[in-house]
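> My questions concern the predicted model and sequence given below.
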Amino acid sequence: MASREEMSTSFGREAARYESGRPDYPADAVAWLLEPVAAPGRRPRVADVGAGTGKLTRVLRELEAEVVAVDPDADMLAELRRRVRGTPAFVGTAERMPLSDASVDAVVGGQAWHWVDPVAGAVEAGRVLREGGVLGLVWNVRDERVAWVHDLTGIMHGSSAEQLIAEGGPTPHPPFEAFETRVWEWHRPLTREAFIDMAASRSYVITAEETARRRILDEVGALFDERAENGIVELPYRTEAFRAVLRR
């Protein structure tokens, strides 16, 4: 099995499949993350950390935020630049952002904080945030209360993100005192290709030995064929969002 570090930086190998297979974030959830720094006629400046291919970046832009994207993987940022043109994008991490002190209103992470040292990440977020700024974290997780979705996870293997959410979500660390949280439930329609891309873009699958990888994707495809109606599977998701406001 690959190391945690190797898995955390593996996504660029499958950047296009990540973009195809991974869900977007509900606009209501992202707006809720930014609510503490939102004001009429004002565009909050937001650092999207672990921005990947720009899934969260796009929603932030649609909400009229001024966004700077940060990710440790240059290949993922290359995909982001193609898809979210005009967004400044830099190689960096949540523990070390290429940003000035007190320069942003929000630090957000979509599908990312489980790869972060939460103590160091919180300190760095506190450094780059202005007073009253918000640390906003969000995950799209499949709803495993549904039996066949639970079976799907068994095929693909669970992830550290799913484990974190199952254990109650991220723990706040100084300078943040507590997270507020909200959940949105919804369904994503997927074609067979996108369904397999969803599995193929998971770090466990990307870093698996080729025979194991092929077996996993074959089983995922077989499950799709069992569940599909008119060439589509409706995959249930829960979007779990957490926000903490900086009070010095």
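Great, that's in hand.

> C-alpha only now, for contacts and for neighbours.
OK.

> Name all residues that make contact with the residue nearest the centre of the chain.
Residue closest to the average C-alpha location in the chain (C-alpha atoms, centre = their mean): residue 111, at 2.0 Å. Listed by C-alpha atoms under 8 Å, 6 or more residues apart in numbering, the contact partners of residue 111 are 50, 137-140, 161.

> here's the one I want to compare it with:
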Amino acid sequence: MDQDERLLHASSFGAAAVEYAEHRPDYAQAAVRWALEPAPGPRVLDLGAGTGKLTATLVALGAEVIAVEPDPAMLAELRRSLPAARALPGSAEVIPLPDASVDAVLAGNAMHWFDMAVAGPEIARVLAPGGVLAGLWNVMDDRVEWVAGLARVGGSAAVGPRDTPAGWRAETADMHLPKAGEAARFGSPEQVEFPHGQLRTADSLVATLATRAGVLVMPDREREAALDRIRAFLASEPESARGEFTLPMLTGVLRVRRL
């Protein structure tokens, strides 16, 4: 994805902020705990916080959270759903916080949108020594047969390369993280996956996939055709055709520590 396409996709979510808040999944608490495990204190920056899916989990775990989000519509939804949370406009490339002011920087389904050449030094700047940088991604467990079928039918716009376990590992293994010799020294990155699941109906799963950037930027006719294919598939599968079901998922975590 070139820079212009990346910016188009990254800026697409505001138009669906209400739907994003309603339908996007939360994060496995075990994954968030593991991400924070080496952090030297409770101060956490949720960077690219969106509508607050990860923020809410961090609050539930007792962290002192600051949420930073560039899109005004997404930020408004975050403030509406979590009025007590400190939520600021800003981006990974321009973080509105002082030096060494947080013990961890977490990003939920957001780090792949960052320009890490710029964001890396900014993240290093706001992290205290010993602090943690972690990206979290919710992925569909395509080791389950019907989920693999959904991934095939949905196509790469609805189920992209980071949205299955093998794809997530490959994509994030190559992600540029701050390295030795940059603004600060970081240790070696670690990747771990945690079981997760979301209660869904066929309609709510279609609504979830409709908030994917690749789907949001489609022409209307193409988007409706893709969603119709997914609806037909879900109606044909015994696991998803009869009311509520649990969508098998994993929360993958990429973690690196500032030395």
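Looks like it arrived, so ask away. Note that the coordinates shown come from a computational prediction; the quantities given were computed from them, not determined experimentally.

> picking up where we left off before, which pair of the contacts of residue 111 of structure 1 spans the longest distance?
Taking C-alpha to C-alpha, the two most distant members of the contacts of residue 111 of structure 1 are 50 and 140; they sit 14.4 Å apart.

> sorry, back to before: so which of the contacts of residue 111 of structure 1 belong to helices?
residue 161 (DSSP state H).

> thinking again about what came up before, how close does the residue nearest to the centre of structure 1 get to residue 201 of structure 1?
13 Å (C-alpha to C-alpha, to the nearest Å).

> Report the buried residues of stretch 47-66 of structure 2.
47-59, 63-66 (16 or more other C-alpha atoms under 10 Å).

> outside of that stretch, which residues touch it?
Taking C-alpha under 8 Å, 6+ apart as the rule, stretch 47-66 of structure 2 contacts 17, 20-21, 24-27, 29, 32, 42-46, 67-71, 74-79, 81-82, 85-88, 91-92, 105-108, 110-111.

> Residue range in structure 1 corresponding to that stretch, please.
Alignment of stretch 47-66 of structure 2 against structure 1: residues 49-68, by TM-score structural alignment.

> For stretch 83-100 of structure 2, give the aligned segment of structure 1 as residue numbers.
With TM-score structural alignment as the criterion, stretch 83-100 of structure 2 aligns to 85-102.

> Residues contacting that stretch, please?
So stretch 85-102 of structure 1 is contacted by 49-50, 67-74, 77, 81, 116-117, 120-125, 127-131 (C-alpha under 8 Å, 6+ apart).

> Return the members of those residues classed as buried.
49-50, 67-74, 77, 81, 121-125, 127-130.

> Could you tell me which of those residues belong to strands?
Of the positions in those, 49, 67-71, 129-130 sit in strands, assigned by DSSP state E.

> Now tabulate the residues you listed in JSON lines and tack on distance to residue 229 of structure 1.
JSON lines is the format used below for those (distance: C-alpha to C-alpha, whole Å):
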{"residue": "49", "distance to residue 229 of structure 1": "37"}
{"residue": "67", "distance to residue 229 of structure 1": "39"}
{"residue": "68", "distance to residue 229 of structure 1": "40"}
{"residue": "69", "distance to residue 229 of structure 1": "38"}
{"residue": "70", "distance to residue 229 of structure 1": "39"}
{"residue": "71", "distance to residue 229 of structure 1": "37"}
{"residue": "129", "distance to residue 229 of structure 1": "47"}
{"residue": "130", "distance to residue 229 of structure 1": "49"}
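
> Of those, which pair is most distant in space?
71 and 130, at 21.1 Å, using C-alpha to C-alpha across these.

> okay, now residue 12 of structure 2: neighbour count?
Neighbourhood size, residue 12 of structure 2 [other C-alpha atoms under 10 Å]: 18.

> Give the aligned equivalent of it in structure 1.
Counting by TM-score structural alignment, the partner of residue 12 of structure 2 is residue 10.

> do the same with residue 228 of structure 2
Per TM-score structural alignment, residue 228 of structure 2 is aligned with residue 218.

> what's the closest non-adjacent residue to residue 64 of structure 2?
Leaving aside its sequence neighbours, residue 64 of structure 2 sits nearest to residue 43 (C-alpha to C-alpha, 6 or more residues apart in numbering; 4.8 Å).

> the strands in structure 2, which residues?
43-47, 64-69, 86-89, 102-108, 127-140, 190-200, 245-257.

> What is the corresponding segment of structure 1 for the longest one?
Spelled out, it's strand 127-140 of structure 2. Counting by TM-score structural alignment, strand 127-140 of structure 2 corresponds to residues 129-142.

> in the matching stretch, what's buried?
So for stretch 129-142 of structure 1, counting by 16+ other C-alpha under 10 Å, buried means 129-130, 133-142.

> Would you mind finding the longest helix in structure 1?
Structure 1, longest helix under DSSP H: helix 210-227.

> So what touches that one?
So helix 210-227 of structure 1 is contacted by 152, 155-156, 192, 195-196, 199-200, 205-206, 233 (C-alpha under 8 Å, 6+ apart).

> Which of those fall in helices?
152, 155-156, 192, 195-196, 199-200, 205-206.

> Neighbour count for those - can I get that in JSON lines?
JSON lines is the format used below for those (neighbours: other C-alpha atoms under 10 Å):
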{"residue": "152", "neighbour count": "19"}
{"residue": "155", "neighbour count": "17"}
{"residue": "156", "neighbour count": "20"}
{"residue": "192", "neighbour count": "18"}
{"residue": "195", "neighbour count": "23"}
{"residue": "196", "neighbour count": "21"}
{"residue": "199", "neighbour count": "26"}
{"residue": "200", "neighbour count": "24"}
{"residue": "205", "neighbour count": "20"}
{"residue": "206", "neighbour count": "19"}
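
> can you tell me which two in those residues are farthest apart?
192 and 206 (18.5 Å).

> how far is stretch 203-210 of structure 1 from where the chain is centred?
Distance of stretch 203-210 of structure 1 from the chain centroid (C-alpha atoms, centre = their mean, to the nearest Å) equals 19 Å.

> quick one: residue 53 of structure 1 from residue 190 of structure 1, how far?
Residue 53 of structure 1 is 19 Å from residue 190 of structure 1, by C-alpha to C-alpha.

> go on, residue 67 of structure 1?
Taking C-alpha to C-alpha, one finds residue 67 of structure 1 at 29 Å from residue 190 of structure 1.
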